[in-house]
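Engineer: this is the structure alone, sequence omitted:
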């Protein structure tokens, strides 16, 4: 399958504009993406012929821009593995991530991550150059919806949507105890724990962090919460719930680890809404609670 291209048919309204103007303002390509395309033989074409971005277009012509990957530069190995796809098109993929799978390769996890499994999936589709372009990440223990772009242009557009109304994520979690009040906002800055590479804590010199929560069910001395992030700090939900005295059930880092109950923090990315990076269409997805979290209730 050929790398992804965006095409624009030149109508009378667009006649007389430069290629640069159309690529930036009509197709929404950034300067970074444009610079990469200019280096490719067929990166920017007009009626199939390579052109400079200063060229002026005429009615009836077709402008084409190569936005897809022409090589994999991440260095991530392609390895088949557990992968539940919720949605896929030429620009993005939405995955329902299983708990226990890291989002991205790192120390101790070089070939058993979502990134590895996605590249193997792209290979099976006949897309050997499509690389891993995560828009956001989920902790290893967190399950649920996660989106990855299929090229740098889509990744850039989607990352710019993060923490805006265009990109909305809703999490479900089970915590120890029942928060009071039953709904509220935790507004507390988060920073690293001194001398720790992983742990975070609420601290006055940390980065601003806000989490909205709502209790939607109570049972067995625990509560099922609906949560939304206004910011995106590492471990934000886990740190904020522990901060108010209600750590997530099973959270080995900020609460009490109990494998008899659940083998990971009880956190699930349940709903995801985004605006498509190319078409502008609003897409909405949901993923039900997995059985290990349901068993707590």
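Structural biologist: Looks like it arrived, so ask away. Bear in mind the structure is a predicted one, so any value in this text is a computation, not a measurement. Residues are numbered from 1 along each chain as shown.
Engineer: from here on, just use CA atoms for contacts and neighbour counts.
Structural biologist: Noted.
Engineer: show me where the stretch 51-200 of the chain has helices.
Structural biologist: Remark: helices assigned in the stretch 51-200 of the chain by DSSP state H, counting those that start in this stretch are 114-125, 152-161.
Engineer: please enumerate the strands of the stretch 1-150 of the chain.
Structural biologist: 5-9, 44-46, 49-50, 62-66, 85-88, 92-97, 133-134, 143-149 (DSSP state E, counting those that start in this stretch).
Engineer: strands of the stretch 151-297 of the chain, start to end?
Structural biologist: So, for the stretch 151-297 of the chain - with DSSP E, counting those that start in this stretch - the strands run 168-176, 183-187, 190-192, 200-202, 210-219, 222-229, 267-275, 282-286.
Engineer: so for residue 146, which of these sits nearest?
Structural biologist: Nearest to residue 146 among the strands of the stretch 151-297 of the chain is strand 267-275; the distance by C-alpha to C-alpha comes to 7.7 Å.
Engineer: outside of that closest one, which residues touch it?
Structural biologist: The contact list for strand 267-275, computed with C-alpha atoms under 8 Å, 6 or more residues apart in numbering, reads 141-146, 158, 161, 166-174, 248, 281-289, 293.
Engineer: which of these count as buried?
Structural biologist: Among the contacts of strand 267-275, the ones that count as buried by 16 or more other C-alpha atoms under 10 Å are 141-146, 158, 161, 166-174, 248, 286-287, 289, 293.
Engineer: that older thread, out of the strands of the stretch 1-150 of the chain, which gets nearest to residue 105?
Structural biologist: strand 133-134 (11.7 Å).
Engineer: can you list contacts of that closest one?
Structural biologist: By C-alpha under 8 Å, 6+ apart, the surrounding residues in contact with strand 133-134 are 147, 148, 149, 150, 151, 152, 155.
Engineer: so which of those is the closest to residue 54?
Structural biologist: residue 152 (23.2 Å).
Engineer: correct me if wrong: that closest one contacts residue 33.
Structural biologist: Yes. The criterion here is C-alpha atoms under 8 Å, and residue 152 meets it with residue 33 at 7.3 Å.
Engineer: pasting the second one now:
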């Protein structure tokens, strides 16, 4: 069982449910704690959420047990771990590995690999909570939460744009500007379940980029997303005439040095409220991405 406790230091009495919300416990998680086997105590005594806490009292919350899916296969493939504690697991995803299982990749996605790791390490909860995802062809950082509360915390940071992700990409053509923001809504392309496009009735999407290196026929960019739309970087770069090198869906797969889109999630930064500190992780550029830069620079 996973437990948390906090001491109330305010002057005025406060409802337990209000204090729990202040600690980051969502309404959904609160319902699960109340009705699915969790426990709420003040100074060791079970209480209702309408109980009023006084200054100096300690709230103790026990999360309900999480039941893993019987249908999710555990993979024995090792993980490249960038950061881990009792609440979060940050891993470096190789290209050509899906983030989540599907009918095409049922047994060896990153979710399957993390499931296997949680079992091998006898984690307190063996349910996989994927927080951030990458396209199968994209390499770099993927964040997992180790329990529902940690997942809620990072979901909130995502919605508030406080979880920062930085990418590098190589795009075709020479980008003139040193800095730019692409603000263009993204929606599905008609007739395609997979492909997206910039369209006026799409969902708002903002991509900011900085020049990292100009090469004779391509450009290395550092990119930060301000929204999280499917294929956002790929769609936005293609929309300004600079599709990603190697992107078969939005450009052309013609580069001999990389057989995927040249896109890598290089860093993430988020606040860990359980450790009360900012966590920043970096994923080194994979060999094929570095090869593109080297050979494109030498043209």
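Structural biologist: Structure received. What you are looking at is a predicted structure, and each value in this text was computed from that prediction instead of being measured.
Engineer: now distance to residue 66 of structure 1 too, for the helices of the stretch 51-200 of structure 1, in JSON lines please.
Structural biologist: Converted to JSON lines, the helices of the stretch 51-200 of structure 1 look like this (distance: least, C-alpha to C-alpha, whole Å):
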{"stretch": "helix 114-125", "distance to residue 66 of structure 1": "18"}
{"stretch": "helix 152-161", "distance to residue 66 of structure 1": "10"}
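Engineer: of all those, which one comes closest to residue 195 of structure 1?
Structural biologist: helix 114-125 (28.6 Å).
Engineer: residue range for that closest one in structure 2?
Structural biologist: In the comparison with structure 2, helix 114-125 of structure 1 aligns to the range 110-121 (TM-score structural alignment).
Engineer: please point out which parts of the matching stretch sit buried.
Structural biologist: Going by 16+ other C-alpha under 10 Å, stretch 110-121 of structure 2 has these buried residues: 110, 111, 112, 113, 114, 115, 116, 117, 118, 119.
Engineer: show me the contacts for the equivalent of residue 178 of structure 1 over in structure 2.
Structural biologist: Here residue 178 of structure 1 is matched to residue 174 in structure 2, going by TM-score structural alignment. Residue 174 of structure 2 is in contact with 214, 215, 216, 217, 218, 219, counting by C-alpha under 8 Å, 6+ apart.
Engineer: residue 132 of structure 2: which of these is nearest?
Structural biologist: Looking across the contacts of residue 174 of structure 2 and measuring by C-alpha to C-alpha, the closest to residue 132 of structure 2 is residue 219, at 26.2 Å.
Engineer: could you count how many residues lie near the closest one?
Structural biologist: 25 (other C-alpha atoms under 10 Å).
Engineer: shouldn't it be in contact with residue 178?
Structural biologist: No. The pair residue 219 of structure 2 and residue 178 fails to qualify as a contact (C-alpha under 8 Å) at a distance of 10.7 Å.
Engineer: common neighbours of the two, please.
Structural biologist: Contacts common to residue 219 of structure 2 and residue 178, judged by C-alpha under 8 Å, 6+ apart, are residue 211.
Engineer: for residue 217 of structure 2, which non-adjacent residue is closest in space?
Structural biologist: Closest residue to residue 217 of structure 2 apart from its sequence neighbours, by C-alpha to C-alpha, 6 or more residues apart in numbering: residue 173 at 5.0 Å.
Engineer: list the contacts of that neighbour.
Structural biologist: Applying C-alpha under 8 Å, 6+ apart to residue 173 of structure 2 gives the contacts 216, 217, 218, 219, 242.
Engineer: tell me which of those residues you also see in structure 1.
Structural biologist: Retained contacts for the contacts of residue 173 of structure 2 in structure 1, judged by both residues aligned by TM-score structural alignment, their matches' C-alpha atoms under 8 Å, are 217, 218, 219, 242.
Engineer: of those residues, grab the buried ones for PyMOL.
Structural biologist: Those of those that count as buried under 16+ other C-alpha under 10 Å are selected in PyMOL with:
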select buried, resi 218+219+242
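Engineer: out of the kept ones among the contacts of residue 173 of structure 2, flag the one nearest to residue 184 of structure 2.
Structural biologist: Distance to residue 184 of structure 2, by C-alpha to C-alpha, is smallest for residue 242 among these, at 15.0 Å.
Engineer: count of residues packed around the closest residue to residue 220 of structure 1 other than its chain neighbours?
Structural biologist: Nearest in space to residue 220 of structure 1, with sequence neighbours left out and distances taken as C-alpha to C-alpha, 6+ apart, is residue 297 at 7.0 Å. When neighbours are defined as other C-alpha under 10 Å, residue 297 of structure 1 has 14 of them.
Engineer: check contacts around residue 297 of structure 1.
Structural biologist: By C-alpha under 8 Å, 6+ apart, the contact set of residue 297 of structure 1 is 218, 219, 220, 222, 224.
Engineer: quick one: map the second one onto structure 2.
Structural biologist: I take that to be residue 219 of structure 1. So residue 219 of structure 1 corresponds to residue 215, using TM-score structural alignment.
Engineer: is it true that its match touches residue 292?
Structural biologist: No. The criterion here is C-alpha under 8 Å, and residue 215 of structure 2 misses it with residue 292 at 10.7 Å.
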